[in-house]
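>>> missing the sequence, but the structure's below:
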């Protein structure tokens, strides 16, 4: 199944906004929480960007899991199960030595499955993430939007003849295999994709260590393909950590404000920013060296428009960052994350 969004070019997408965000990040004065960052990777991935997070996140430890390197310091027992097996390996092996907040991410610095308001930058997003709020929620998907998957959710009762969504007919069987034959499988699972999240130590330990061992074994022993098992687990993390929560649907602008300190005035304000972001992305996809040779005037016009969009986007985002400095605004916006 193809995602609705495609990977974006990274070289020109990031506005020079990281420094402004770093200077606006508030400090609580409390003892910093301990943070473990678990990075799911293959040997060829460049994860050097994670080291820069030490500049903005105190008490950070990085655990890079490498699926295809059996001599790496951290690796799964077998190169299988995509990021899910690496995550479960960490959860099982470090069950007794977890950090206060444990963050699970892919190796890409600029994944497509991250909000435009985060500049689609993991470094920016994690530097802005309010770790105290993660402790309150206990589980938080780093992607606030439902656009990357199916906003209407996944129906666990569908058969292969009733849906063209590859994983949908297999979710119920997978849930019973991982959580027990006697569980009540929800009809619908709704939430953001794509297996990048932060979770508290308490939420992890609300399940026995044997649960993580069991899911590791299922991933290594199943004859289902990796793409299928990986996609299924994208939908099951809230169920795992929040005990049978089938719906993880939050209002984007409220969530960005409470969790990332990026406070747009309302949904319309965020939509204006997102429209600017989307137009920039489309223009960048149209611009290339070959097109510049063939249609130089069109490309020059596109570049002028890009510059205008860059300035407008910066203005909107800096305003949201400034509003994010006001605790009262963040409290009001984030009081009910499901409100319009």
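Received the coordinates, thanks. All values derive from a computational prediction rather than experimental measurement.
>>> make it CA atoms for all contacts and neighbour counts henceforth
Fine.
>>> excluding chain neighbours, what is closest to residue 62?
Ranked by C-alpha to C-alpha, 6 or more residues apart in numbering and with sequence neighbours excluded, the top spatial neighbour of residue 62 is residue 37, at 4.8 Å.
>>> neighbours of the one you found, just the number please.
Residue 37 has 20 neighbouring residues, counting by other C-alpha atoms under 10 Å.
>>> name the SS class of it, please.
strand (DSSP: H, G, I helix; E, B strand; the rest coil).
>>> same check, this time on residue 160
Taking three-state DSSP, the label given to residue 160 is coil.
>>> does the closest residue to it other than its chain neighbours sit in a helix, a strand or a coil?
Among residues not flanking residue 160 along the chain, residue 169 sits closest, at 5.6 Å (C-alpha to C-alpha, 6+ apart). Recorded secondary structure, residue 169: helix (three-state DSSP).
>>> next: the one 3 residues further on.
The local conformation at residue 172, judged by three-state DSSP, is helix.
>>> what number of residues lie near the closest residue to it other than its chain neighbours?
Counting by C-alpha to C-alpha, 6+ apart, residue 172 lies nearest to residue 156, which is 5.5 Å off, once chain neighbours are set aside. Neighbours of residue 156 under the rule other C-alpha under 10 Å: 19.
>>> and here's the other structure:
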């Protein structure tokens, strides 16, 4: 506190008050954080803005460090966030909102990449002391409705009684919009550090009936599948560009009962299109849920536009049609959420660690998730690990979706619309949080064998057997690549020699120097391909047994359960 008192406390005011009449006072009291008082922007008293919107007579504003830091030009930018409370209502540390104010729109007002409640202080990277800074003031002409244009001005600030010149890097004040979606809350804890939170001393629930705060993941009771052979209504939701070919959804899925909804992201005249071409497939997925929330089918599959893609299951020759054909609607009903990719790589078991400080250049989404976390999930702690198999293709049950208020999906989509994050990265962020939204689990890496067996009816016996299948498959691929290179260099093989020898025999034989490598490679490919066919045939046979599938999934089987 003593160090903070030396660095921060004092009165801040613009040098050129004739043009920018903005000021505030920072002090330290008995409470946590820094106390922000007498906050005026362009002669507007910000406390009166809060009072007008919420009826709070004496709003209390505190600044808390987020510990998010960024090095730039020999300096470190240290982030703080403002927390709005009320000194007349017990000193709640949460953002004060009434029934008509939504905090989710606060960060839609940004200057560059700085939110309305974010303060960035610049310090010298070598000494750790704060140095001369500049202020960006976001002004409005009306405290209730923000002006169409944003005025930004850099001005130097001086702290009284402090021997060094200090200035704020960012102070942004914007007006508050009225709530337009269903989720409302009174108190949202603010982040102190990655994974740390200041908890409100008030009640933990925001509804009189004791229901959880709106951004706690709702509890989901596993669904009960219909009787074997019963009809399930099904929707296939696909995001595509105008150039991508989705004809396979008509030619290959005919008669499959899948109701196909194809959203064309870059064609606003298309029958189905998202409100904005941002966030890749995430924008489409959320738009479908929002638009159809009151009329959802039993089962919804969310997929990319390609029939064949590297991230589809290799056991099914990367074919989306085969994955849909073999998909267990019963498992989706029980689980509520099922990632369509069973193989753990990439993504599991601990792909992202958003709580770390140092940025991994190979995982840019890791740092971005940390920065965006409190915007997407207000009040939720940042997880230490966040993982699921890639790549944003999954299946949902209607019951699972309906446990989450529609307004929350509106909030998620609004974040995509408002964020300054690059399109590819905002989509990548969502690739690794879908499971959290729908399951509440930070790590969703189910057994590969259970996923394949119970989810698709391909039962190898265990994860080791699954891994052996994949290793063999990948070895065939590598051997084929080696064989292609050899053929380009040395020509054709001696077919008679290849036909006469098995792989084991060739290992001991001494074919001609020209043919030896190629013969061995071709024999290896043939033998391993034959082995894979045998393993898959056996796995499909096991998968036809509902008792075996139940055992693989770790659930009890009752006669007549079906799959």
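Received, thanks. Because the structure is a prediction, the values reported are computed rather than measured.
>>> let me see the TM-score of these two.
Superposed pair, TM-score by TM-score structural alignment, normalised by the length of structure 1: 0.83. Supporting alignment: 306 aligned residues with a C-alpha RMSD of 2.3 Å.
>>> picking up where we left off before, what's the residue nearest to residue 172 of structure 1 aligned with over in structure 2?
The alignment partner of residue 156 of structure 1 in structure 2, by TM-score structural alignment, is residue 354.
>>> and for residue 225 of structure 1?
So, by TM-score structural alignment, residue 225 of structure 1 is matched to residue 422.
>>> and if you look at residue 128 of structure 1?
For residue 128 of structure 1, the aligned position in structure 2 is residue 326, judged by TM-score structural alignment.
>>> its match is in contact with residue 458, isn't it?
No - at 9.0 Å, residue 326 of structure 2 and residue 458 do not qualify as touching, with contact defined as C-alpha atoms under 8 Å.
>>> residues touching the closest residue to residue 319 of structure 2 other than its chain neighbours, list them.
Once flanking residues are discounted, residue 319 of structure 2 sits nearest to residue 308: 4.9 Å by C-alpha to C-alpha, 6+ apart. By C-alpha atoms under 8 Å, 6 or more residues apart in numbering, residue 308 of structure 2 lies in contact with 318-320.
>>> drop anything exposed from those residues.
Neighbour-count burial (16 or more other C-alpha atoms under 10 Å) applied to the contacts of residue 308 of structure 2 gives 318-320.
>>> give me the neighbour count for the aligned partner of residue 208 of structure 1 in structure 2.
Aligned against structure 2 by TM-score structural alignment, residue 208 of structure 1 finds its counterpart in residue 405. Residue 405 of structure 2 has 17 neighbouring residues, counting by other C-alpha under 10 Å.
>>> the one 5 residues further on too?
Other residues within reach of residue 410 of structure 2 by the criterion other C-alpha under 10 Å amount to 19.
>>> and it, how far is that from residue 433 of structure 2?
Applying C-alpha to C-alpha, to the nearest Å, the value for residue 410 of structure 2 to residue 433 of structure 2 is 16 Å.
>>> also residue 424 of structure 2?
According to C-alpha to C-alpha, residue 424 of structure 2 and residue 433 of structure 2 sit 15 Å apart.
>>> picking that back up, and the match of residue 156 of structure 1, what helix or strand is that in?
Using DSSP states H and E, residue 354 of structure 2 falls within no helix or strand.
>>> all good on my end, thank you.
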